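Novice: Can you look at this prediction? I've put the sequence above it.
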Amino acid sequence: MQDNLKPMFAEIQAELDVAIVGSGPAGLSAAARAQQLGCKYVLFESENHASDTIYKYQKGKHVMAEPGFLPLRSGMSFEAGKRESILGTWDSQLLNQKINIQYKKTVSKIIKLNDGAGPFELTCEDGSTTTARTVILGIGLQGNIRKIGTAGDDLPNVQYTLADPDEFNNETIIVIGAGDAAIENALALMKNNKVVLINRKDEFARCKEGNLNQILAADRNEDLRIFYNTSTSAVEEIPEAKEGEPSLNYRYKGPEGEQAMPVHRIIARLGATPPRGLVESFGVTFPNSDPNAVPALSETYESNVPGLFIVGALGGYPLIKQAMNQGHEVVDSIMGLPVVPADEPLLAEKFKPLGDVSVSAVLDMILENVPLFNQMTRLQLREFMLESTLHQPKKGSVIFHKGDYTSTFFAIVQGGVGIELVNKEGKPFILNLDKGNYFGEMGLISGRRRTATVYAGENCVLIETPRKAMLKLIASVDAVRRTIDETFVRRALSTHLAPQLEPQEIEQLIASGISVTRYVRGEKLFSEGDKTDGLHLIRRGSVSVSKLIDDQDSVLSYVSAGSYVGEIDLVNGTDRQTTCTATVLTEVLLIQADAVIDVLSKNSNWKKALQTKIGKRVHDAIFRESTAKRESDLIHFLMKQGLGDATNALIIDENLCVHCDNCERACAETHDGIPRLDRDAGPTFQNIHLAHSCRHCEQPHCMKDCPPDAIRRNEKGEVMIADTCIGCGNCAKNCPYNAIELRVKPPPRKTGLLSWLLFGSGGPLGERPVKYDANSIKKAYKCDLCHGKDGGPACVRACPTGAAFRISPEVYLNQQNELI
């Protein structure tokens, strides 16, 4: 068959058509295809066995065949199954297909002979050499494992792989990571050990769907705990630990601050970085200095070095099925055969709204028109677009409304959009964004309502990306994360925080360097008397600003996401005059003090605007100091109870409440006899009572651990539980405010007297028509703000004295400040 093909670089004499380096899934598939086509080839493997990456998987690991919608294209078979079965099948196929694989051959040098004209010469560590017209690199990332990066990360019993989970019994084990390897290790180890899984984020954004479902389902098991928003501070040895006892002290920073835990073992599964030095020595270039960057490749997987191709994890595609498809396709491309990528039909279907345009042309247009996506390789873009949706909305149609609770991300490929905003005089205006821009990042990151209404412009083409896919991209491509951080600062300053600034002044602030820091509830951004470090922009969460008055820390104000703190000291040139404390998990971007001071000295309008704002704050603070104790104690109480999490909290004024319980009864009558609040439960301070009822948090704790994805926030803000609830109890366990109960859904009542009196429903008061089995499957129930019912929440409508009200913490605290 080889005689009928026209290989690339046919005029160059070489021993081989193709040299394949690395026998992972991509390399094996490439070798199988080369064998099938009758090519002259060799497959080099540095170990004494094939597919070292999968060989090092934990014993008994279930290997998934994802993405499920992608067909497999390879001469090697692959389907989901146990590690041992997959390796056994491949070993058999290597023998049966007579694959030319050479073991214990580590390629250390690749150069092009004849002054770069070719062919390639490959040199192995044992001194042997071979020449080939083309080279396929499928060496993976296993040799460049990321470490924890703190003190003690190389102590005994701190490890970065797991071969056999059955090796460990009756231990307390920390597993660090949020990817598939960490999840699979945790699931396997929990059978015989106590396991704590550490996730730096507040959800699992990078794992396969199957693993996500398994870990969320297992979270209710007493042998597994998941710590979210948690990072490692240090690992210490426990002196003179006895045999069988914990030998390590794991220090970590979580939502409750700095803590420590004695453990037997720490297993960190933090991924790996490309073997950059080795690959660069082959002549391959990387697009930037980001350690996680992958080489820029063509759609045929060719690098900047003509004839040198890269497939698999090194090219940014770690999934086995994807890698195997690449290995098959790259050999076809080298041998001059027509290649249609396996994902081509799927992308063609997504791009149908644009008419009769090829997939390649659409990808070209996206890369050319949207600079943000230039940070991705073309192959990464293909995968990204499989998870996104292409829209071509009519001119004037609404993309989303101000106040909506949606969290998708939009990029403008063609045309533009109009964003409805209000200027500093309170007058509405339209900010136009053209192609190449993007919007929706605030809802994506902060979880807050949309801050503006967006309309489609002429010939508008948009890419809408789900939150999880966008977070995966941000976590994977550091340049994308930095760009979005800078855009947040740019837009926050130019639209509402500092509209007096000129564009070049905003760019000066950004160029000074922006650091992003997460603070857990109760952690201080800065303290009274500290040196002023800069301007703190709050991207997510909220903070309280307090000051020592008569030796008591008295809260002066509450500041939520989208605003900033720290400007007073910068304008006045003083050390910190107040203390700023996170009231919930808060994410802050810091603009350096020197840059802010420099811009203030040049822009008198901004300085004057800040001085006016500062004057009002100082006046309010002086007026407040004489009566601050009660109000400060109240705000302290509300913040301690987590009101900063809420978007809609039920507050009861005990001075007005007559304890008639109409609120709870009305709730029950409105929801088939199941009340969604507990009037008597909950904390009280002076006359303010926080009843147990859903607060519809900005970042719902209940939502992150729902295996059937039954909890969703609708566009008006209500956090809802769908009928697909399976009663696992994860949401009730994760809710810190006791707002969710597991109950058996009873048959509906006949109409009750209260419903007849309050809502005009007909029918007599009656009992339930039939008995129900209290042992049947329970489901989760919580307040839904009486979604779909006229008049708003029944609990508020039923209160005869006006003691019960639902309100956002920002509005309530602002009202309290105005009353001081």
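Specialist: Looks like it arrived, so ask away.

Novice: rest of the way, CA atoms for contacts and neighbours
Specialist: OK.

Novice: Excluding covalently adjacent residues, which one is nearest to residue 651?
Specialist: Counting by CA to CA, 6 or more residues apart in numbering, the nearest residue to residue 651 once its immediate chain neighbours are dropped is residue 690, at 5.1 Å.

Novice: what about that neighbour, distance to residue 805?
Specialist: 11 Å (CA to CA, to the nearest Å).

Novice: Presented hereafter is structure B, for comparison with structure A:
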Amino acid sequence: MTSAFKIAVVGSGPAGLSAAARAAELGVSHVLLEAEQHLSNTIYRYQKGKHVMAEPGVLPLRAAVPFEAGKRETILDAWNEGSTRLKVNVRHGAPVKSIKGERGAFVLEIPGGERVTAETVVLAIGLQGNLRKLGAPGEDLDFVQYQLDDPDAYSREAIVVVGAGDAAIENAIALSAANQVTIINRGAEFNRAKDANEADILKAIETGKIRCYYNCSISEARLTPQGPRLAELALKTAEGTAVIPVDRVIARLGATPPRAFVESCGVQFPSKDPNSVPAVSGVYESNVPGLYIVGALAGFPLIKQAMNQGYEVIETIEGRKIEPADAPLLRAKFAALPGFKGDVDNALASIKERMPLLASLTSLQLREFLLDSNVRVPKKGEAIFKRNDYSDSFYSLLGGGAQIEIDPDDATKRIAIKPGEFFGEMSLISGRRRTHTVLADEACVLIESPRRTTLKLINSVAAVRRVIDETFLLRAIETQLAKGVSPADLKMLAGSATVHSYDANQVVFSEGDPGDGLYLIRSGSVMVSHTVGGREVVLAYVPAGQYIGEMALISDTPRTATVKAAVRTEAIRLDGAVFAKVMERYPQLARRVRKIHRSRIASNVEQNVEPERSGVISFLMKQGLGEATDVLLIDESLCVRCDQCEKACASTHGNLSRLDREAGPTYDNLHVPTSCRHCEHPHCMKDCPPDAIRRSPGGEVYISDACIGCGNCQRNCPYGVIQMGVESKNEPSLWRWMMFGGDEPGHGDSHEKGIKKAAKCDMCKNISGGPACVRACPTGAALRVSPEKFLKVSHGRWES
């Protein structure tokens, strides 16, 4: 039996359904072939109740069926209704076994000997049919599964979840409500997951709700009829072999493209990399004329992107030229480019050609990156950013030039930046203030990219990460340590460098260790301590942008102090022997290092004389000040509990105070109230869908009006300084509160109508005179301090 159609769509995921729906809407002869008995198997198999995002938010949707962020069930119901309304010709239970032919004469074989002929084929099969398995004996036993439909279906079981991505984390957390859950991470971190998911799993592990094995692999999954559980899982760990009794194993290891099937259709792949995707044209056509590939199989995993492609490919097949949905947005951005004549594709090709950093990006990755970026054409001499600014944008120089001002007092000491190069990576990675001023030169044309967008690119494209890391390394060594060193010697130093990551409280090196390396703090911060009379005395706090470990190199003696990470920290280690050789050739470098060496010896002596300072530093570090850039401290010996600080905060911010003076820990007379620390890498910025949390050039982390009240920032903040509320122009009545309770003055009005949005301290950034809480304090007990002033907070007193 043979059926003939103009268009055959294979796979009813977001891309395939959108394509078939558009064909149905246009009245074009079509068939939608789906292996399962339901639409969109990938979404269908999400765990029940899962919230599905509609990203990227800036991209308009093109589709004949609806889609907006919401629960899995709501989305599937809308797609089923839309498919029925449009009379989409869907054939369920029809997996395609083969596709032969080309434009005008395709033959698709399905089970039962039936054949479908079509003039064109849209392949939208996704990746879920090729789930990665454990790769160990027992991977196909009944107690091992590769999908979780409903977490509530299991209770009182010992379950192991294998994986470190979003699906594994979401499954593990959902199952932990009623089961004993262990998660297996084959790596050292959960860095592939969304920030909110990473925070949730780390919190669950820290509190003991979920057990975790890091850096391990599966040796075998086997049944144990005589054991306390149905089965057991054998692991290879850094400490040796471990065996976990289990009732169930759920492996969420992603999927690989169904390469063998796709190649059997005649489609070519650009490389032998098993994760590579087929090469397609700008209108999604493969090397096989008339065979189009859309959706995840073509490297477009986001639902909205896939649906847009499904719509666009039908328009193309019908002979209507249609530009991508993002083209008008990109055209508006590119209008500032000199010589731009409206051709987006030419502009994209030119940018890739001029910027080696972006050359390895796919078309989609480049378009996404540029959608979030802006084109700037500053005038000659204009400051792109200034030294000590807290801005963190990343800049790519498309044309003209720019100058890095090394010495603000000497205009001759500048480093030229040439077209094709980039800058701004130092603050991007460290989260600290800008270390230099950068000035625009003649005909300067820039792409300015937000920190969040750039970090996403770094984490998803290995080639981009490698180039930025190498450049950061060279510039960090040159600007922070080895000014005036020749390019050849800089390269030699960089060649000896290795990058190391440390968790909070992890030792970088210990007192008594050999002094065989110098460490540049790339991000985070460290505490330097010394053992005196059997107790640890904290000597110093060293933030990102500085270096440690030179004392042992200079004196050629063992380490005299222990260095621990105060927060999660990255450091660049330079080989001590190589650095010593470079110092021999550059007397000025040796003098600078010895000068810092002498000042640190003097500081250490002072700390030993005044050991009470050690307790203050240690206390501040435990409160997270190791990643803070500005924090509110209160001297309890001066505080009279008038609460003027809280009242001033509330009256300045719509009767919704950002400060809780009573909350927070105290060390002797030093109190850290619950108030924003304006972290160097703000946790609240992570996973903010509307990108509403920003950092001003002055360093203040604030929440813009774009906030949608999702609460992600509140959940991600480890210090509890963000609250959800509705600002009000009406101050709650003091006498009503005293007589009848209800809303306390200074804490908003619960009767005020409106969407609850996130609120946090913004240091009164737009108000002259500085933070209202400090200005309102009648005794001078309240003070906001930066990391540079932390060490000036001594036992029971302030120092200016």
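Specialist: Yep, it's here. Source: prediction; values computed, not measured.

Novice: TM-score of the superposition?
Specialist: The TM-score (TM-score structural alignment, normalised by the length of the second structure) is 0.73; 760 aligned residues with a CA RMSD of 6.1 Å.

Novice: Name the residues contacting each of residue 690 and residue 805 of the first structure.
Specialist: Common contact partners of residue 690 of the first structure and residue 805 (CA atoms under 8 Å, 6 or more residues apart in numbering): 650-652.

Novice: Take these and keep only those in strands.
Specialist: With DSSP state E as the criterion, strands contain 650-652 from among those.

Novice: got JSON lines for those residues, with distance to residue 61 of the first structure and neighbour count too?
Specialist: Formatted as JSON lines, these follow (distance: CA to CA, whole Å; neighbours: other CA atoms under 10 Å):
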{"residue": "650", "distance to residue 61 of the first structure": "47", "neighbour count": "22"}
{"residue": "651", "distance to residue 61 of the first structure": "50", "neighbour count": "20"}
{"residue": "652", "distance to residue 61 of the first structure": "53", "neighbour count": "22"}
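
Novice: From these, pick the one nearest residue 371 of the first structure.
Specialist: residue 650 (44.9 Å; CA to CA).

Novice: Distance-wise, check the counterpart of the closest one in the second structure relative to residue 711 of the second structure.
Specialist: Taking TM-score structural alignment, the alignment pairs residue 650 of the first structure with residue 632 from the second structure. Distance of residue 632 of the second structure to residue 711 of the second structure, given as CA to CA: 24 Å.

Novice: Same check on residue 14 of the second structure?
Specialist: Distance, residue 14 of the second structure to residue 711 of the second structure, using CA to CA: 28 Å.

Novice: And residue 146 of the second structure, by the same measure?
Specialist: Residue 146 of the second structure sits 31 Å away from residue 711 of the second structure, going by CA to CA.

Novice: Where do the strands of the stretch 101-250 of the first structure begin and end?
Specialist: Under the criterion DSSP state E, counting those that start in this stretch, the stretch 101-250 of the first structure carries strands at the ranges 101-102, 107-112, 120-124, 129-137, 158-159, 172-176, 194-198, 224-227, 231-237, 248-254.

Novice: for the match of residue 650 of the first structure, what are its contacts?
Specialist: 672-673, 675-677, 782-785.

Novice: Now the counterpart of residue 151 of the second structure in the first structure. Nearest residue, chain neighbours left out?
Specialist: Superposed on the first structure with TM-score structural alignment, residue 151 of the second structure falls opposite residue 165. In space, residue 165 of the first structure comes closest to residue 189 once its chain neighbours are excluded; the distance is 5.4 Å by CA to CA, 6+ apart.

Novice: Pull the contacting residues for the residue nearest to residue 651 of the first structure.
Specialist: Contacts of residue 690 of the first structure (CA under 8 Å, 6+ apart): 649-652, 682-684.

Novice: Would you mind measuring from it to residue 196 of the first structure?
Specialist: Residue 690 of the first structure is 32 Å from residue 196 of the first structure, by CA to CA.

Novice: can I get the strands of the stretch 101-250 of the first structure in a markdown table with mean neighbour count?
Specialist: Formatted as a markdown table, the strands of the stretch 101-250 of the first structure follow (neighbours: other CA atoms under 10 Å):
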| stretch | mean neighbour count |
| --- | --- |
| strand 101-102 | 19 |
| strand 107-112 | 18 |
| strand 120-124 | 20 |
| strand 129-137 | 22 |
| strand 158-159 | 18 |
| strand 172-176 | 25 |
| strand 194-198 | 23 |
| strand 224-227 | 18 |
| strand 231-237 | 19 |
| strand 248-254 | 20 |
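
Novice: Figure out which of these is closest to residue 280 of the first structure.
Specialist: strand 107-112 (10.3 Å).

Novice: Can you name every helix or strand that that closest one contacts?
Specialist: On a contact count with 3 or more CA pairs under 8 Å, 6 or more residues apart in numbering; DSSP states H and E, strand 107-112 of the first structure meets strand 120-124, helix 276-281.

Novice: Now do the first one: distance to the chain's middle.
Specialist: This points to strand 120-124 of the first structure. 42 Å (CA atoms, centre = their mean, to the nearest Å).

Novice: Can you tell me what sits against that strand?
Specialist: Applying CA under 8 Å, 6+ apart, the external contacts of strand 120-124 of the first structure come out as 105-113, 129-135.

Novice: Residue 193 of the first structure against residue 167, yeah?
Specialist: No - counting by CA atoms under 8 Å, residue 193 of the first structure sits too far from residue 167 to count as a contact (10.7 Å).

Novice: More neighbours: which of these two?
Specialist: residue 193 (19 against 9; other CA atoms under 10 Å).

Novice: Look up the closest residue to the residue most central in space within the first structure, ignoring the ones flanking it.
Specialist: With distances taken as CA atoms, centre = their mean, the residue of the first structure nearest its centroid is residue 471 (3.9 Å). Leaving out its chain neighbours, the residue that sits closest to residue 471 of the first structure by CA to CA, 6+ apart is residue 205, at 6.5 Å.

Novice: again, but for residue 603 of the second structure
Specialist: Nearest non-adjacent residue to residue 603 of the second structure (CA to CA, 6+ apart): residue 539, at 7.8 Å.

Novice: so what corresponds to that neighbour in the first structure?
Specialist: Aligned by TM-score structural alignment, residue 539 of the second structure pairs with residue 556 of the first structure.

Novice: That match belongs to a strand?
Specialist: Yes - checked against DSSP: H, G, I helix; E, B strand; the rest coil, residue 556 of the first structure lies within a strand.

Novice: Roughly how far does the residue nearest to residue 651 of the first structure sit from residue 486 of the first structure?
Specialist: For residue 690 of the first structure relative to residue 486 of the first structure (CA to CA), the value is 39 Å.
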